[in-house]
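[1] sequence and predicted structure below; questions after.
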Amino acid sequence: MYQRTLDQMDDLRAERDRARESYEIKSQFVSVVSHELRTPLTSIIGSLTLLRETDLSRNPESANRMLDIAHKNGQRLSKLINDLLDIQKMEARKMVYHFAPVDLSELITEAAQSITPYADKYNIVVKTVPPAIPLTIRADRERLMQVLDNLLSNAVKFSHCGGFIELGARLVDGCAVLEVSDHGIGISDDNRHLVFAKFSQVDNSDCRSFDGSGLGLSIARQIVEDHGASIDFESFPGKGTRFFAIFPLCDTEDDISIELPPRPVEAFDVAD
């Protein structure tokens, strides 16, 4: 009876810890999403209010500028919603992948071209380092582009103005390694556990210096792992960060769509 009581106490402690973890994650979710929704919505409403009260025929340049602000913030809201939907699909294991051979040289070129307009706003140069030999992996091209977009946008965001970031691939021990490097502020060891966590950011204060929902890297890691690959990073505070994903080389040319089986229910679900 004494042993059963001890076991019950252990179970109660474990349940308490799970409830506390769930509460903390939900609190982070409310804080981050509220911040990310409030800022663009305030900007959109302000721009539309000014448009309604302005004589557009007399000041067309101002009108175009306000429309541009509203459009950009609308895109920001759309990205947040898409990230939340992706997280929900991944939690339910309903994400569908269309696997096919992907040439990494072509992927690197496409990803660099896609991120360049964003990098230009911060005066950041995007450099590419194509593999010395052709490297082909089996992947969902669109989802892999999503991974690179998240990694590259983070690299730009945390770099110093006037600097550069690098996107490359190489062959290491029979595997393809896809790399994104910056020479920015870096990540301290104390914040390492936050990097791939949901709704968390290295700068997690109420007045963060960098925008973002804290979902991008969590989504990127799950996509990479669903490809049978792995992702990690190394960082030196004040010197920069290098993210790298290791993929097995492609050994088939068949296109395959895969819907992953349901995952066990976790302590927190976005739908809650």
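    Arrived safely.
[2] only C-alpha atoms from now on, for both contacts and neighbour counts.
    Will do.
[3] ok, which stretches of this protein are helices?
    Applying DSSP state H to the chain gives helices spanning 2-53, 60-91, 104-121, 141-157, 216-226.
[4] nearest to residue 261, out of these?
    Residue 261 lies closest to helix 60-91 among those, at 10.1 Å (Cα to Cα).
[5] show me what that closest one is packed against.
    With contacts defined as 3 or more Cα pairs under 8 Å, 6 or more residues apart in numbering; DSSP states H and E, the packing partners of helix 60-91 are helix 2-53, helix 216-226.
[6] which one of those lies closest to residue 262?
    helix 216-226 (13.0 Å).
[7] list the buried residues for that closest one?
    Going by neighbour count (16 or more other Cα atoms under 10 Å), the buried part of helix 216-226 is 216, 217, 218, 219, 220, 221, 222, 223, 224, 226.
[8] and if you look at stretch 50-66?
    51, 63, 66.
[9] again, but for stretch 100-117
    100-105, 107-109, 111-112, 115-116.
[10] can I get those in CSV including distance to residue 76?
    Formatted as CSV, these follow (distance: Cα to Cα, whole Å):
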residue, distance to residue 76
100, 30
101, 31
102, 29
103, 30
104, 28
105, 29
107, 24
108, 24
109, 24
111, 19
112, 20
115, 15
116, 17
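[11] contacting residues for residue 159?
    124, 165, 182, 183, 184, 185, 240 (Cα atoms under 8 Å, 6 or more residues apart in numbering).
[12] ok, residue 151 next?
    Residue 151 makes contact with 180, 217, 243, according to Cα under 8 Å, 6+ apart.
[13] look up how far residue 265 lies from the nearest residue to the second one once chain neighbours are set aside.
    The shortest distance from residue 217 to any residue that is not its chain neighbour, by Cα to Cα, 6 or more residues apart in numbering, is 5.3 Å, and that residue is residue 196. Using Cα to Cα, to the nearest Å, one gets 19 Å for the distance from residue 196 to residue 265.
[14] the more surrounded of the two?
    residue 196 (21 against 9; other Cα atoms under 10 Å).
[15] my guess is the more buried one contacts residue 218, does it?
    Yes. Proximity of residue 196 to residue 218 meets the contact threshold set by Cα atoms under 8 Å, at 4.7 Å.
[16] related to what we said a few turns ago, of all the buried residues of helix 216-226, which comes closest to residue 74?
    Comparing the buried residues of helix 216-226 against residue 74 with Cα to Cα places residue 216 closest, at 17.9 Å.
[17] before we go on, here's another structure to hold up against the first:
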Amino acid sequence: TLQVFNIFVALASLVLVAYVETRQRAEQARTSSEAKSEFLRVASHELRGPLSVLGGYLSLLSSGDLGKPPVRWRAPLQVLSAKTTELNAIMDQLLEVSRLDGDVMMRERTLFDLRDAVDAAVKRAEPRARLGGGGVTVERGGDHLGVVGDEGQVGNILDNLLNNALAYTRGPARVAVRCSAEGGRAVVRISDHGVGVPDELRRSLFGPFRRGRQQGVEEVAGTGLGLYISRELALAHGGTLILEQSTPGDGSTFTLAIPLARSGVTEGTRPASIHRRRQQPG
């Protein structure tokens, strides 16, 4: 009996030690994540000021408000202005990541038709598509796709998917967007005929700072945060964002799905916010 008791004491000790170590690792991970989020938040805010000043002076130089610039300055000023805009976009992404690493909470939830958000995103993408000799087609479907969420955040998801479809191609981009209602969800599929996603990248595709370096698109600018942010926003809406299919050299299809609004929810309704705590590794 004493031996059995001793065995139970030893097992209990092992379990206790494992529990304490697991809690310590979880606390260390939480502290590390909070420190990273705070760094990203402070860095993005602190860099925003100098970037705004830089952009302002570049605008004054380009417009001639500070005197007509020499002809040879035009191209460099255009490049500098474009890169400043790009840096501002990176700051926006870093700030969004700092929010996502804590609690994910939508700013304002309203009822809207997901097809309207798609139309607005396509309208924003069309000038870039036409500039490269490509185009975007839309199949709205016949069903009303009422969803409840932050329409601006859903628009950000769609913008990112469309921009990727237009960027990761070796020729004129041809992008197809299809809307449908499937199994109680509003679904948007965005298909392209671009470079596709290689097998070795698929498992980490939605992780932060993950970028493809396929031949022919090595110079595509970006931070590798777009898909990560988009998936987190989709999850915050109770939905999903997946790579449905991809063939290297022949294109990809990304699929966003968000639960349809329950019957009885009317236009203008502002239900309570979705609140989702990100799981910490442990």
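    Great, that's in hand. Note that the coordinates shown come from a computational prediction; the quantities given were computed from them, not determined experimentally.
[18] mind checking how well the two chains overlap by TM-score?
    The TM-score (TM-score structural alignment, normalised by the length of structure 1) is 0.73; 241 aligned residues with a Cα RMSD of 3.9 Å.
[19] picking that back up, residue in structure 2 matching the residue nearest to residue 217 of structure 1?
    Matched to structure 2 by TM-score structural alignment, residue 196 of structure 1 sits across from residue 206.
[20] for its match, give its distance to residue 229 of structure 2.
    Distance from residue 206 of structure 2 to residue 229 of structure 2, by Cα to Cα: 8 Å.
[21] check residue 49 of structure 2 too.
    From residue 49 of structure 2 to residue 229 of structure 2 the distance is 24 Å (Cα to Cα).
[22] same check, this time on residue 70 of structure 2
    In terms of Cα to Cα, residue 70 of structure 2 sits 42 Å off from residue 229 of structure 2.
[23] show me what contacts residue 255 of structure 1?
    Per Cα under 8 Å, 6+ apart, neighbours of residue 255 of structure 1: 98, 99, 100, 101.
[24] can you pull the contacts of residue 109 of structure 1?
    Counting by Cα under 8 Å, 6+ apart, the residues that residue 109 of structure 1 touches are residue 128.
[25] residue 141 of structure 1 pairs with which position in structure 2?
    That one, residue 141 of structure 1, aligns with residue 151 by TM-score structural alignment.
[26] what's the neighbour count on that match?
    21.
[27] what about the closest residue to residue 274 of structure 2 other than its chain neighbours, how many neighbours?
    Nearest residue to residue 274 of structure 2, sequence neighbours excluded (Cα to Cα, 6+ apart): residue 105, at 6.0 Å. When neighbours are counted by other Cα under 10 Å, residue 105 of structure 2 registers 18.
[28] please report the distance of residue 105 of structure 2 from residue 146 of structure 2.
    20 Å.
[29] likewise residue 161 of structure 2?
    21 Å.
[30] which ones are touching residue 69 of structure 2?
    So residue 69 of structure 2 contacts 61, 62 (Cα under 8 Å, 6+ apart).
[31] and residue 254 of structure 2, by the same measure?
    Residue 254 of structure 2 makes contact with 161, 189, 190, 191, 241, 242, 243, 244, 245, according to Cα under 8 Å, 6+ apart.
[32] residue in structure 1 matching it?
    Matched to structure 1 by TM-score structural alignment, residue 254 of structure 2 sits across from residue 243.
[33] for that match, which non-adjacent residue is closest in space?
    residue 233 (4.2 Å).
[34] same question for residue 210 of structure 2.
    Nearest one to residue 210 of structure 2, counting by Cα to Cα, 6+ apart, is residue 224 at 4.6 Å.
[35] what's around the residue mapped onto the one you found from structure 1, how many residues?
    Aligned counterpart of residue 224 of structure 2 in structure 1: residue 214 (TM-score structural alignment). Neighbourhood size, residue 214 of structure 1 [other Cα under 10 Å]: 26.
[36] what does residue 153 of structure 1 give?
    When neighbours are counted by other Cα under 10 Å, residue 153 of structure 1 registers 16.
[37] and what of residue 262 of structure 2?
    For residue 262 of structure 2, the neighbour count with other Cα under 10 Å is 11.
[38] check residue 210 of structure 1 too.
    Under the neighbour criterion other Cα under 10 Å, residue 210 of structure 1 is assigned a count of 13.
[39] isn't it right next to residue 204, touching?
    No. With contact defined as Cα under 8 Å, residue 210 of structure 1 does not reach residue 204; the gap is 9.4 Å.
[40] so who does residue 161 of structure 1 touch?
    Contacts of residue 161 of structure 1 by Cα under 8 Å, 6+ apart are 122, 123, 124.
[41] need the counterpart of it in structure 2.
    Using TM-score structural alignment, residue 161 of structure 1 pairs with residue 171 in structure 2.
[42] ok, residue 217 of structure 2 touching residue 170?
    Yes. Using Cα under 8 Å, residue 217 of structure 2 is in contact with residue 170, at 7.0 Å.
[43] aligned to residue 190 of structure 2, what sits in structure 1?
    So, by TM-score structural alignment, residue 190 of structure 2 is matched to residue 180.
[44] before we move on, back to that, from the buried residues of stretch 100-117 of structure 1, which is closest to residue 260 of structure 1?
    Nearest to residue 260 of structure 1 among the buried residues of stretch 100-117 of structure 1: residue 100, at 16.6 Å, using Cα to Cα.
[45] residue in structure 2 paired with the closest one?
    Residue 100 of structure 1 maps onto residue 110 in structure 2, by TM-score structural alignment.
[46] repeat that for residue 128 of structure 1.
    Checking TM-score structural alignment: residue 128 of structure 1 goes with residue 138.
[47] how far away is the match of residue 100 of structure 1 from residue 269 of structure 2?
    Relative to residue 269 of structure 2, residue 110 of structure 2 is positioned 6 Å away (Cα to Cα).
[48] next one: residue 88 of structure 2
    Using Cα to Cα, residue 88 of structure 2 is found at 33 Å from residue 269 of structure 2.
[49] give me the nearest residue to residue 184 of structure 1, chain neighbours excluded.
    In this structure, residue 184 of structure 1 finds its nearest non-sequential neighbour in residue 159, 3.9 Å apart by Cα to Cα, 6+ apart.
[50] residue 151 of structure 2 and residue 116 touch, don't they?
    No. Using Cα under 8 Å, residue 151 of structure 2 makes no contact with residue 116, being 9.5 Å away.
[51] residue 35 of structure 2 belongs to a helix?
    Yes. According to DSSP: H, G, I helix; E, B strand; the rest coil, residue 35 of structure 2 belongs to a helix.
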